[in-house]
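S.K.: Just need the structure, nothing else, for what follows:
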Amino acid sequence: MQQATNHALAPDVLVRRFAAAIGAAHVISDPAELLVYECDGLTHGRTRPELVLLPGTAEDVQAVVRIAAEAGVPLVPRGAGTGLSGGARPVIGSAVLSLARMRRILEVDLENGWIRVEPGVINLDVTRAVAGKGWYYAPDPSSQGVCSIGGNVAENSGGAHCLKYGFTTNHVLAARVVLSDGSLVELGGPAPDAPGYDLLAALVGSEGLCGIVVEATLRLLRKPEATRTFFATFPSTDEAGNAVSGIIAAGILPAAIEMMDRLAIVAAKAATGLDWPDVGAALLMDADGTTAEVEHVAARAVEIARAAGALEVRVPRDEGERQLMWKGRKSAFAAVGRISPSYLVEDGVIPRSEIARVLREIEALARAEGLRVANVFHAGDGNLHPLVLYDAAVPGQEERAARLGGEILRLCIRSGGSITGEHGVGAEKAAYMAEQFRPEDLDTMGKVRCAFDPVALLNPGKVFPTPRLCGERPGPYRPHPAEVAGLAERW
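M.R.: Okay, the predicted model is just below:
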């Protein structure tokens, strides 16, 4: 089986064919315009694509995929380009398939609690479309104001409130998907527990390797009756981590509980003007549900935070002040640009009980490299987001930052965790997959991918540390029985 990497048609012929399929205005080939698509939100690795294609309908996507498959042109699906693992980074000789034009909300069914959208619809716009009726869409990445549903499905995006409400996979009921041969399939259905194999579960989080989502049916939730929020400060991340462990151990399930260390707080203050104090760590927690429940839960959580060593506990006076607190947290990634010329966002998971120890080890690793790390993360489920600060203009610092990021991922693995919680593996973390998974595990994952895309047309070179052609086994080549019998040939 051959990977789709060799163009069978001349570039000008390809451009004409794609233009005939989706319109010349939606085929980008100018080198200057292609620069925009060299990377996603992870900017320290760049590859310029050969073309960028902007289909406007599911039929356009099918046409593009068929032309690419015939010509042997790898396709890199792209949503809003906010990903942080290089998942939408082009590979050499590839065309980027951007779904940014497909931004229609197709159907809303509040009686059954779902909404059907195209992949380019912005995450927050899903909630805006139904908020007036008392509904919302739960997954809320920090980039929810700009990231798109197609990318969320590809990456299985989470967000601050995933502790209680789960990740994207818990909120996708159905999807229409274009496979690598241009066929259109429907997975799942608007009713829960669709019959048959749960292929939707394999698709969500597959990072564009299995198919291109052209429609998604999303589960909607009723807005909770009440939400209570508090912001607590601590001398260090040790006390803040103990507070998190104490709150969860008490049987409290917060809607969200976020932690920021001193550097992250400094950055958020610089970006938003919040009057947060200069402290070692801070927690921001939401409790939601019925009024009686959240009043009790929030009061109990504040007691536990004070017992763990909280210096101050603030409760917002109104919804506007509450939203400002969350703006400080959700702006943290971008805000770090106020205190560092360059930074690398990592994403790993550890057990909650290991938070304090792991943060101390991250600090030690950073000192050894002569760099700083700002930490802001979903403390309730141990999903770390260390931001490695460096200056790309200083020779060697970018390499040291990448090395430090890798050591942080290894620390997560050693601590019983994972190399990613919600940002995906993409190009950045593929090399660490073999440190977390056995060869047999990776081989099984590869077979699942090949069942969807046997020619590796879609997003090649991502996720797997040593990509193999579908059907190949590691080690010396051994002829397949079908080849020996003269029923197939290797080409």
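
S.K.: alpha carbons only for contacts and neighbour counts from here, please
M.R.: Fine.

S.K.: Can you name the residues in contact with the host helix or strand of Val297?
M.R.: Counting by DSSP states H and E, the element that carries Val297 is helix 291-307. With contacts defined as Cα atoms under 8 Å, 6 or more residues apart in numbering, helix 291-307 is touched by 225-230, 232, 240, 243-244, 246-247, 252, 287-288, 313.

S.K.: Apply 6 Å and report the result again.
M.R.: Helix 291-307 has contacts (Cα atoms under 6 Å, 6 or more residues apart in numbering) with Ala226, Ala243, Ile247, Ala287, Asp288.

S.K.: Please give the structure of this sequence too, so both can be compared:
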Amino acid sequence: MANTSLPREQLIAQLVAAIGAKHVLHRREELMLYEYDASALDLAAPEIVAVPGSSAEVAAVVRIAAAAGWPIVARGAGTGLSGGSVPAAGGVVVSLARLDRVLRIDPAARLAVVQPGVINTDLSAAAAAHGLHFAPDPSSQRSSTIGGNAAENAGGPHCLKYGVTTNHILGASVVLADGSVAQLGGEAPDAPGYDLLGAFVGSEGTLGIATELTVRLTPNPESVRTFLAIYDEAIPGAGQGLDAAADSVSAIIAAGIVPAALEMLEGLGVRLVEEYIHAGYPTDARAVLLIEIDGLREELEAQAEQIAAICRAHGARELRAASDEEQRQKLWAGRKGALAACARLKPHYHIQDGVVPRSRLTELLRLTEEVAQRYQLDVVNIFHAGDGNLHPLLLFDLREHGARERAIAASEEILQACVAAGGTISGEHGIGLEKRDYMRWMFSDDDIGAMLQLRAVFDPRDVMNPCKQLPSGSSCADIKHARGAERAVAAGAWI
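M.R.: Below is the predicted model of the structure:
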């Protein structure tokens, strides 16, 4: 963590001179919005928030703050789920909300140049006239930004077929830790030299701040088919419904079919989603699979028949096909509204995104249930089954004594089990503050040392989002979870 060398009031004055008084926030009531992200556990206040309106202004803010030795934390829409934009070390938050323009769409090259504050779905809406869209589709896509998607290397249901964000970023204009600007990648494919763009995407603001992004656009498919496969608690001759649904996932992939999306909802999650969204999910099901295929009409017919046969062979009670676009959107509204639906049961959550081999899905799902029961928590599993990306939601009420600590301890057990099963601690949410210390479960000291050396090349003074993503120096040792949320509730606040 950097040692500040300039008093706060002097830094405020310099930032005001650079970007204007109305774009420099420093009063307590102005800073409250920037204390948290969607992870719901971590809360830490910045000392200043700067809201630049151009690439040049971002560079000026970074140059001023870095010269003063202040920590710098980039922030998009604040929809992250690992504390990546929480200013755990205080300092200056650089909000990119004003950089929200689609600068150019090139339909012939199938690319767009955008500012980082562009909302995910707004980019697809802008590209729709050309028969194109931006494929990465996190569940927060109606509010999350392209810059945030790139920082966390976000995924989404349709990344099973189309890949996560890094597969769709072609270039980035990046403000480095000293305020200089570097161009990583570009419109031409296969640029020579080191793949610095690959290192930058997913670096969570620790290597710099993107002010322009060149992204790949994907043609809209000719046809889309969406199905809901339904599994009962017990299936005669096929065992348990949860096992049958998980086995169906592996069988579909093994048959050579790569769906655009292959999602699973099970047990309590199915009921909560249906009661909230009314998407058409059967509330008595042990598990449901939301399966979507896309491509040429002719190939989809054969794939649909194969999928139906596989699901029936594994004991699915029913395979419903969306009859029109309205019904398809309702099915997806259920899946993407799952987080909000869970608030009907408990007001707070701790969500994880460990990844395991598909063959270990059932084992890990049952473990989440056992762990949640032992820690006196409710758990909902709604996740990207096709690529083994689990999303256990541990539900609790922060007003209950010790609930936060139980949720954190339970999530640690689940993630340790994911690693032991040959998986990883994050598929798309990033590491941030929440899972920083868990990196040692997967990487040796030499591995982490090499990554810290790369980070130091970009940021030798350690001012860019310090204490995030990698275990680092003693100044960060005590910052594991920012405990402000618990203090706020104790003081009477409601989160």
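
S.K.: Send over the TM-score of the superposed chains.
M.R.: A TM-score of 0.93 describes the superposed chains when it is computed by TM-score structural alignment, normalised by the length of the first structure; 466 aligned residues with a Cα RMSD of 1.1 Å.

S.K.: who wins for neighbours among the contacts of helix 291-307 of the first structure?
M.R.: Neighbour counts for the contacts of helix 291-307 of the first structure (other Cα atoms under 10 Å) peak at Ala287, which has 27 neighbours.

S.K.: That one is in what secondary structure piece?
M.R.: Using DSSP H and E, Ala287 of the first structure sits within strand 281-289.

S.K.: Report the angle between that strand and helix 291-307.
M.R.: Angle, strand 281-289 of the first structure to helix 291-307, by axes from the mean of the first three to the mean of the last three Cα atoms, to 10 degrees: 160 degrees.

S.K.: how big's the offset between strand 281-289 of the first structure and the second structure?
M.R.: Superposing on the second structure and averaging over aligned pairs (mean Cα distance after the TM-score superposition for the first structure), strand 281-289 of the first structure comes out at 0.6 Å.

S.K.: what stretch of the second structure does that strand fall on?
M.R.: Alignment of strand 281-289 of the first structure against the second structure: residues 287-295, by TM-score structural alignment.

S.K.: Now do that stretch: everything it contacts.
M.R.: Residues from elsewhere that reach stretch 287-295 of the second structure (Cα under 6 Å, 6+ apart): 221-231, 242, 259-267.

S.K.: Now intersect those residues with the strands, please.
M.R.: Residues of these located in strands (DSSP state E): 223-231, 261-266.

S.K.: Of these, grab the buried ones for PyMOL.
M.R.: Restricted to buried positions by 16 or more other Cα atoms under 10 Å, the PyMOL selection for these reads:
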select buried, resi 224+225+226+227+228+229+230+231+261+262+263+264+265+266
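
S.K.: which of the ones in strands among the contacts of stretch 287-295 of the second structure lies closest to Ala341 of the second structure?
M.R.: Nearest to Ala341 of the second structure, judged by Cα to Cα, of those is Leu265 at 12.6 Å.

S.K.: ok now do the alignment partner in the first structure of that closest one, which residues does it touch?
M.R.: Residue correspondence to the first structure (TM-score structural alignment): Leu265 of the second structure is matched to Met260. By Cα under 6 Å, 6+ apart, the residues touching Met260 of the first structure are Ala281, Ala282, Asn375, Val376.

S.K.: who wins for neighbours among those residues?
M.R.: Ala282 (30 neighbours).

S.K.: how far away is the nearest residue to that residue once chain neighbours are set aside from Ala308 of the first structure?
M.R.: The shortest distance from Ala282 of the first structure to any non-neighbouring residue, by Cα to Cα, 6 or more residues apart in numbering, is to Thr233 (4.3 Å). Distance, Thr233 of the first structure to Ala308 of the first structure, by Cα to Cα, to the nearest Å: 11 Å.
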